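Participant: coordinates only, sequence not included:
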């Protein structure tokens, strides 16, 4: 067999043949990877221009005031990976309010499955929202859940633990799609009599 025949055989090989068989990750390695994944967040700054990465990496840990720190890695452009050293720090950052950097929103997501950042949409953010001008009939946590479902995914309601919402407004925490315009008003026919109540939203 001459060099020309060997070259033809190599061309006939598929890319999969050249790269070898699929290997399965050992269970112990997978468990360790899953454990580490629970300490990670992926984040993207929603801006059309590239942010100052060095300033971002130096400033964010100071803003978060972490007890044990975080390792920040640039994934691509304005996309970052955050690896926390403490579960309480990770939880506190995830539960904290939306953060902006250089006048742009920072969207944080928990990686799942394989943890492939390219599959994350970075369009869901949890906001505390005040619902104003709420009729007294609607000042219960159950009706509040209905109102919140009109804004986004229900997370939490500030009802003093007793199921009733008291005060001038209902305060709720919802996850909204930030790629869409934020809703500013809820229009509800409370009594089903055709009369509309307009409730104002403040994020």
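Facilitator: Everything's here; your move. In this text, all values refer to a predicted model and were calculated from it rather than measured experimentally. Numbering: from 1, shown residues only.

Participant: contacts and neighbour counts: CA atoms only from here.
Facilitator: Fine.

Participant: which residues does residue 98 contact?
Facilitator: Neighbouring residues of residue 98 by C-alpha atoms under 8 Å, 6 or more residues apart in numbering: 105-107, 125-127.

Participant: go with 10 Å
Facilitator: Neighbour list for residue 98: 105-108, 125-128 [criterion: C-alpha atoms under 10 Å, 6 or more residues apart in numbering].

Participant: where's it relative to residue 166, distance?
Facilitator: Separation of residue 98 from residue 166 (C-alpha to C-alpha, to the nearest Å): 25 Å.

Participant: for residue 44, same thing?
Facilitator: Residue 44 sits 36 Å away from residue 166, going by C-alpha to C-alpha.

Participant: looking at these two, which one has more neighbours?
Facilitator: Shown here are residue 44 and residue 166; by other C-alpha atoms under 10 Å, residue 44 has more neighbours (23 against 14).

Participant: surely that one forms part of a strand?
Facilitator: Yes: looking at residue 44 with DSSP: H, G, I helix; E, B strand; the rest coil, it is inside a strand.

Participant: pasting the second one now:
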């Protein structure tokens, strides 16, 4: 079974698909590798044979290439590629100056909820920083 990420590179520069593949291979460190196919202008399909490896990449957004954001989505072959929109990206936000007793996911979600939806972080240990919480 194949699992596909459709990614749009938000840059005006021409994409070299070989450079794209060489850049993300060491960054993603997935065991089974991936296939890369240029679909259209600045849109690339990454195909994986392991769903967990693909989901790990999605969970560690945002990703960039050549200092430009790339927006990614799960792709189902039943969908029309032309109708897919790339209008959302996930970002980590640091919330500073919170008293220690309030540095919890619950409080951070309430603060950041005004921005947009807040994704669940894996563990509290991974979101705590030096005087801030990461959401």
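Facilitator: That came in fine, so what should we check first? Note that the structure is a prediction, hence the values are computed from the model and not measured.

Participant: so what number do they get for TM-score?
Facilitator: TM-score for the superposed pair, counting by TM-score structural alignment, normalised by the length of structure 2: 0.80. Supporting figures: 133 aligned residues with a C-alpha RMSD of 2.7 Å.

Participant: ok, the equivalent of residue 4 of structure 2 over in structure 1 - contacts?
Facilitator: Structural alignment (TM-score structural alignment) places residue 4 of structure 2 against residue 40 in structure 1. With contacts defined as C-alpha under 10 Å, 6+ apart, the neighbours of residue 40 of structure 1 are 70-72, 81-85, 87, 90, 109-112, 115.

Participant: and with 7 Å instead?
Facilitator: 82-84, 110 (C-alpha atoms under 7 Å, 6 or more residues apart in numbering).

Participant: mark which of the residues you listed are part of strands, please.
Facilitator: Secondary structure from DSSP state E places 82-84 of those in strands.

Participant: buried subset of those, written for PyMOL?
Facilitator: Of these, the buried ones can be selected in PyMOL as follows, counting by 16 or more other C-alpha atoms under 10 Å:
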select buried, resi 82+83+84
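
Participant: can you redo the ones in strands among the contacts of residue 40 of structure 1 as CSV with distance to residue 28 of structure 1?
Facilitator: Shown next, in CSV, are these (distance: C-alpha to C-alpha, whole Å):
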residue, distance to residue 28 of structure 1
82, 23
83, 20
84, 21
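
Participant: and the residue nearest the centre of structure 1?
Facilitator: Among the residues of structure 1, residue 109 comes closest to the average C-alpha position under C-alpha atoms, centre = their mean, at 3.2 Å.

Participant: so what does that one match up with in structure 2?
Facilitator: Match for residue 109 of structure 1 (TM-score structural alignment): residue 73.

Participant: what element comes up after the top helix by length along structure 2 heading to the C-terminus?
Facilitator: Ordering each helix of structure 2 by length in residues (DSSP state H) puts helix 17-28 first. Counting by DSSP states H and E, the element after helix 17-28 of structure 2 in chain order, helix or strand, is strand 35-40.

Participant: gap between the residue mapped onto residue 89 of structure 1 from structure 2 and residue 127 of structure 2?
Facilitator: By TM-score structural alignment, residue 89 of structure 1 lines up with residue 53 in structure 2. Going from residue 53 of structure 2 to residue 127 of structure 2 by C-alpha to C-alpha gives 21 Å.

Participant: nothing else from me, thank you.
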